[in-house]
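Trainee: Here is a sequence together with a model predicted from it:
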Amino acid sequence: MATITPTTGASGLAIDSIVTGLMTIEKQPLTQLQTQISSYNTKLSAYGTLKSGLSTFQAALDKLSTAAKFTTQTATLSDGSSIVATADGTATSGSYNISVNQLAASQKLATAAFANTSDIIGTGTLKISFGTYNAADTTNGTAASFTSNLDKQAITITIDSSNNTLSGIRDAINAQNASVSASIVNDGSGNRLVITSKETGEVNSMKIDVTDADGNSTDGTGLSALAYDPLATAGSGKNMTQLVAAQNALLTVDGLAVSKSSNTLSDVIQGVTLNLKSVTSTNATLEVATDTSAIQDSVQSFVDAYNKLNSTLNDLTKFVEGGSSSNGPLLGDSTARDIMVKLKGMLAKTSPTATTFRTLADIGIKSSYVDGSLSLDSDKLAKALSTNLSDVAKLFAPSATTSDPQVTYMGSSSKTLSGTYAINVSQLADGTQSVAGTINGVAAIGSGANLTGGVDNAAQGLKIMINGSATGSRGTVTFSQGLAGELSSMIDSWLQADVGSLTVKTDGIQTSIKGLQDRYDDLNAKMPAIEQRYRTQYANLDALLSSMQSTSSYLSQQIAALNKS
């Protein structure tokens, strides 16, 4: 393309300023397109802010979205150094006295000392099995015994010329990646192979049988140096030394003696896991209680997150009288307005399953008439939690009530919608068949005495237990997702990929921006050619004017000459 240089024509024609003025007019559509693109980008950014606010609020809802969030428990011990306890929410609140008399231990066996880890021990086969060793009781005349642990498989290890050294045997045992480990310890007198059961408890005592390639599997020479039969005699099959005996944890809980093979106990107090760290000198007191402070924190987080979202929406949709430049970027936007209306409407809903605390106001959460923000009366919430915790849970989390006392709500899925559904039973469960019937008029899935709502209907995943002897109509079940569940589902519908209202809106804006940008680029690409055309036209005009000026000057000179003559 030819280089364009600013010029003033020979005729005095101001080509530069004329072309500049014309190009300003030509570029007006570009300015309009830039304004439109900027406006769309502002709105796109506003929707991004709204999406982020909704996602943050949804994260706060998660803390209140299931009934389990309201059964959080504390487990406090008077001796936290000896015992660590956690409660899973199903424990019975109360006080327990615990005394630890002995910790569970893993058995450790050691060989005789060897000068070097590379010393050749022998070849053959090791078989390590597990069980309970009971020492002889001379008082009762009971002989020592070893009872195999049928729940644990024995370990068989082949020792040959490739792994017959002390370190080779160690590596061969560890290569099994089974329930024992091996190490070499130098105690000053030499190197000893130490074999340790990975699991604690009396039932995990070890017995090591050797098939020695030298023909004598119990004499303590060759591979039989690793033989350990707890019922044999030293040097004749009991050739390793016991460093630590396998033992159970021994404790008392409220005066009841307890013996367990592990130091982690989840089956002593229902819903409580005890981790034993050391023997106690005195009784430790365990207090199990509902953690209402955690629930209060979650409710406060809900209020704070909603207020932040509400503030964002107010800023995005604000109207400033007398100044459009200060108006919110989503002022008058139908999608933003719909979100605001639905959120406020949801906060005013009444729980269909709760009895005492059915609204947010009942537990101390009120909405401002001025800006729609929420405030929390923490004292009123604390009283509600101490008075009827289950009702507060029903306000936020999934719950259900049934009109038939012999029909019990068992659970739901994320696809179960709030509503009241009819129950009809066509077949009762017995020893040979499962219950059959419908929920919400759709065939339900029977399993034992449980009916679960079928797919592709509002009651999908709703599970109820049918008791009693009546078939036919069994009343109704009223299910509520709870405020947290319904709000979260509603936010999902706005944010859902491809079909969510906000996603559709932003996708549409991005398509419009691309179309406008394409038009801008196409039009802008034509500007140099248009400017060149104008310059050529006015250069030609300038030449014509210059020629006419020359002619006019010549004629003027000729006329002047004639007049003189």
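Mentor: Ah, there it is. Numbering: from 1, shown residues only.
Trainee: going forward, measure contacts between C-alpha atoms and count neighbours the same way
Mentor: OK.
Trainee: quick one: the strands in the stretch 251-400 of the chain?
Mentor: Listed in chain order, the strands of the stretch 251-400 of the chain (DSSP state E, counting those that start in this stretch) span 256-260, 264-265, 272-276, 284-290, 365-367, 374-376, 399-402.
Trainee: want to throw the ones you listed into CSV with distance to residue 65?
Mentor: CSV is the format used below for these (distance: least, CA to CA, whole Å):
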stretch, distance to residue 65
strand 256-260, 37
strand 264-265, 30
strand 272-276, 23
strand 284-290, 17
strand 365-367, 17
strand 374-376, 19
strand 399-402, 11
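Trainee: Just name the most buried of those strands.
Mentor: Relative to the other members of those, strand 399-402 carries the highest mean neighbour count by mean count of other CA atoms under 10 Å, namely a mean of 22.
Trainee: Report all helices and strands that that strand contacts.
Mentor: Packed against strand 399-402, as judged by 3 or more CA pairs under 8 Å, 6 or more residues apart in numbering; DSSP states H and E, are the following elements: strand 407-411, strand 472-480.
Trainee: One more pass at 6 Å, please.
Mentor: Taking 3 or more CA pairs under 6 Å, 6 or more residues apart in numbering; DSSP states H and E as contact, the helices and strands that strand 399-402 lies on are strand 472-480.
Trainee: Now do the strand it packs on: which elements does it pack against?
Mentor: Counting contacts by 3+ CA pairs under 6 Å, 6+ apart, the secondary-structure elements packed against strand 472-480 are strand 399-402, strand 419-427.
Trainee: Tell me which of these lies nearest to residue 333.
Mentor: For these, distance to residue 333 was read as CA to CA. The smallest value, 31.4 Å, belongs to strand 419-427.
Trainee: try this one side by side with the last:
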Amino acid sequence: MASPILPGSGLGSGLDIGAIVTALVNADKAPKQTQIDTQTKNNSLKISGVGSLKSALTAFQTAMTNLGSKTAPAFAGFSATSGTPSVLTATTDNTAVAGTYNIFVSSLATGSKVASAAFAGGAASAIPSGTLKITQNGIDIPVTIPANATLQSTRDAINSSAGPAGISANIVTDSSGASRLVVSSNKTGAGTDLKLSGISGLEIDGTQEMGATPTAGSSGSINGLAKDASLTIDGLPVTSKTNTVTGAVSGLTLNLVTTTAPGTTVTVGVEPNTKGLQTSIQSFVDAYNTLKKTIDTLSKATPDEDGKLTVQAAFTGDSMTRKLMSDIRAELTNNTTGGPVGVLSQIGVMTDQNTGELKFDAAAFTKSMATPGTTGQIQQLFAGTNDTNGLLSRMSKSLDPYLKPASITSKGMLDQRLADLTANGKKIANQQEALDIRVANLTKTLTAKYNAMDLLVGQMKATASNITSFFASLNAQQSAK
């Protein structure tokens, strides 16, 4: 039977058994409880720190990706401006040079779209089984047509088999209820016309036009044959297989939207992107400094409110954050593109010796812009000559070991650290559970012992009282004689 702690003084001894047992149990419990509380606090602090660090690294990596965007490059050495963006837009790379170009777009590049002869039975029309061969640019794409196929299931088979090649099919039904299979390609330029063969009723020669008023039995291309884009640049004729014209002007890419109105041209101006580069460099510096401050906050111990005791941070004394900053800083001085502008100090970006953060000297940057060709060299420094050697991609890549797993069976360093801390938290919880059981058992044991002691003392007091009464009685009898 359990022996509860008595609420007050023992009946036999007069001692406060409850207070005595509580004091003894607490004295036994205190060292281990203090250790567990400290471990729990530190483990929780580190788990929170891992989450904060991972969030900061992800934000920095996102910033590097955005600054290195190919569609909206933040570090374009030159900026291209179209006088009529509704007709064409323009972008540049680091090989561009300043200049002005007058462009006339006479036609856009188009792809092939072909239609079959009409099927009176509509989408449910029966199609013979076999292999439908779709030919484009001399390449054949086979499409298996199973037994009991319909025009609709044939359409679905084409989309499934030829879809990855940029070819799609649909059914167009006219007012009479007759349906045609219409097949189109996303590839543009002369010579990309489609041909279909191998299945009776679906023989289509895309090099032949159906004309303005096709008969039920006619098939061929619709909306004209596939053709190249045609334009002039400063009066010089240019053709392009696609509506993205590259290589016609060094360093300049033209994105054609529509044709130019007769008698007009679109003026495209290319000039050094000095202001845009300054803004982008400042954004880079800000992103780096934000990450640096976060890592410092998570790593450096700070004094308490009284300025006496040192309060540990989540990564105080941890080699991982030191290695992390070392990996990032190493890329700041690693010139892998081989350009004349190889380090940030050449364009006014320096390291603060006291804080380790970056400082951007706008005056020094403006001075460096006086050297011809510097804007293109800055673009090369940040964006690189390929997808991997620019500063932006290298700094982003330096964070991969911390954020991304090296293989399917592994974890990134931070995820592994979090898993270890979570497992450690479970071990601490098990220690707390074991301590609670120990405290309960010790309380029960001491209470039983002190209750037994109190009972014995009570019995001894009763015996002593009886003996005292006996001798008192004897003395009284002797005194009476």
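Mentor: Received it, and whenever you're ready, just let me know what you need. These figures come from a predicted structure and were not determined experimentally.
Trainee: ok, back up a step: indicate which one of the strands of the stretch 251-400 of the first structure is closest to residue 503 of the first structure.
Mentor: Between residue 503 of the first structure and the strands of the stretch 251-400 of the first structure, the shortest gap by CA to CA is with strand 374-376, which sits at 27.6 Å.
Trainee: can you give me the helices for the stretch 301-450 of the first structure?
Mentor: Along the stretch 301-450 of the first structure, the stretches classed as helices by DSSP state H, counting those that start in this stretch are 334-347, 378-387, 389-396.
Trainee: Most tightly packed of these?
Mentor: Each of the helices of the stretch 301-450 of the first structure was given a mean neighbour count from mean count of other CA under 10 Å, and the largest, a mean of 24, is that of helix 389-396.
Trainee: residues touching residue 241 of the first structure, list them.
Mentor: Contact criterion CA atoms under 6 Å, 6 or more residues apart in numbering gives 109, 110 as the residues in contact with residue 241 of the first structure.
Trainee: Repeat the analysis, applying 8 Å as the threshold.
Mentor: Under the criterion of CA atoms under 8 Å, 6 or more residues apart in numbering, the contact list for residue 241 of the first structure reads 109, 110, 111, 112.
Trainee: Now for the residue nearest to residue 336 of the first structure when sequence neighbours are not counted, how many residues are close by?
Mentor: The shortest distance from residue 336 of the first structure to any residue other than its chain neighbours is 6.9 Å, reached at residue 330 (CA to CA, 6 or more residues apart in numbering). One way to gauge burial is a neighbour count; for residue 330 of the first structure, by other CA atoms under 10 Å, it gives 22.
Trainee: again, but for residue 156 of the first structure
Mentor: Residues near residue 156 of the first structure, counting by other CA under 10 Å: 16.
Trainee: by how many degrees do whichever strand or helix holds residue 420 of the second structure and helix 319-332 diverge?
Mentor: Assessed by DSSP states H and E, residue 420 of the second structure sits inside helix 413-480. Here helix 413-480 of the second structure points in a direction 160 degrees away from that of helix 319-332 (axes from the mean of the first three to the mean of the last three CA atoms, to 10 degrees).
Trainee: picking up where we left off before, distance to residue 265 of the first structure added to the helices and strands packed on strand 472-480 of the first structure, as a markdown table?
Mentor: Below are these laid out as a markdown table (distance: least, CA to CA, whole Å):
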| stretch | distance to residue 265 of the first structure |
| --- | --- |
| strand 399-402 | 32 |
| strand 419-427 | 42 |
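Trainee: residues contacting the residue nearest to residue 336 of the first structure?
Mentor: With contact taken as CA under 8 Å, 6+ apart, residue 330 of the first structure is in contact with 43, 46, 316, 317, 318, 336.
Trainee: try 7 Å
Mentor: In this structure, residue 330 of the first structure makes contact with 43, 316, 317, 336, judged by CA atoms under 7 Å, 6 or more residues apart in numbering.
Trainee: quick one: which of those is nearest to residue 288 of the first structure?
Mentor: Closest approach to residue 288 of the first structure among those (CA to CA): residue 336, at 46.3 Å.
Trainee: What separation do you get for the closest one and residue 376 of the first structure?
Mentor: Distance, residue 336 of the first structure to residue 376 of the first structure, using CA to CA, to the nearest Å: 26 Å.
Trainee: Then residue 503 of the first structure?
Mentor: Relative to residue 376 of the first structure, residue 503 of the first structure is positioned 33 Å away (CA to CA).
Trainee: Which of the helices of the stretch 301-450 of the first structure sits closest to residue 522 of the first structure?
Mentor: When the helices of the stretch 301-450 of the first structure are compared for distance to residue 522 of the first structure using CA to CA, the nearest one is helix 334-347, at 32.5 Å.
Trainee: Isn't residue 479 of the first structure up against residue 402?
Mentor: No - under the criterion of CA atoms under 7 Å, residue 479 of the first structure is not in contact with residue 402, lying 8.7 Å apart.
Trainee: on that earlier part again, I'd like the helices of the stretch 301-450 of the first structure written out as CSV, with distance to residue 208 of the first structure added.
Mentor: Below are these laid out as CSV (distance: least, CA to CA, whole Å):
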stretch, distance to residue 208 of the first structure
helix 334-347, 69
helix 378-387, 59
helix 389-396, 56
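Trainee: which residues touch residue 421 of the first structure?
Mentor: Remark: with contacts taken as CA under 7 Å, 6+ apart, residue 421 of the first structure is in contact with 439, 440, 476, 477, 478.
Trainee: can you pull out the helices in the stretch 101-250 of the second structure?
Mentor: Per DSSP H, counting those that start in this stretch, the stretch 101-250 of the second structure has helices spanning 151-162. These are given in chain order.
Trainee: do you know which of the strands of the stretch 251-400 of the first structure lies nearest residue 409 of the first structure?
Mentor: Ranking those by their distance to residue 409 of the first structure (criterion: CA to CA) puts strand 399-402 first, at 6.2 Å.
Trainee: what's the average distance of stretch 452-460 of the second structure to the first structure?
Mentor: Between stretch 452-460 of the second structure and its aligned stretch in the first structure, the superposed structures give an average distance of 1.1 Å (mean CA distance after the TM-score superposition for the first structure).
Trainee: Quick check: buried residues in that stretch?
Mentor: Going by neighbour count (16 or more other CA atoms under 10 Å), the buried part of stretch 452-460 of the second structure is 453, 454, 455, 457, 458.
Trainee: Stretch 381-391 of the second structure too?
Mentor: Of the residues in stretch 381-391 of the second structure, 381, 382, 383, 384, 385, 388, 389, 390, 391 count as buried by neighbour count, 16+ other CA under 10 Å.
Trainee: Farthest pair within these?
Mentor: The two members of those with the most space between them (CA to CA) are 381 and 388, at 11.5 Å.
Trainee: re the thing from before, same list, the contacts of residue 421 of the first structure, but as a markdown table with neighbour count please.
Mentor: Below are the contacts of residue 421 of the first structure laid out as a markdown table (neighbours: other CA atoms under 10 Å):
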| residue | neighbour count |
| --- | --- |
| 439 | 27 |
| 440 | 20 |
| 476 | 18 |
| 477 | 24 |
| 478 | 17 |
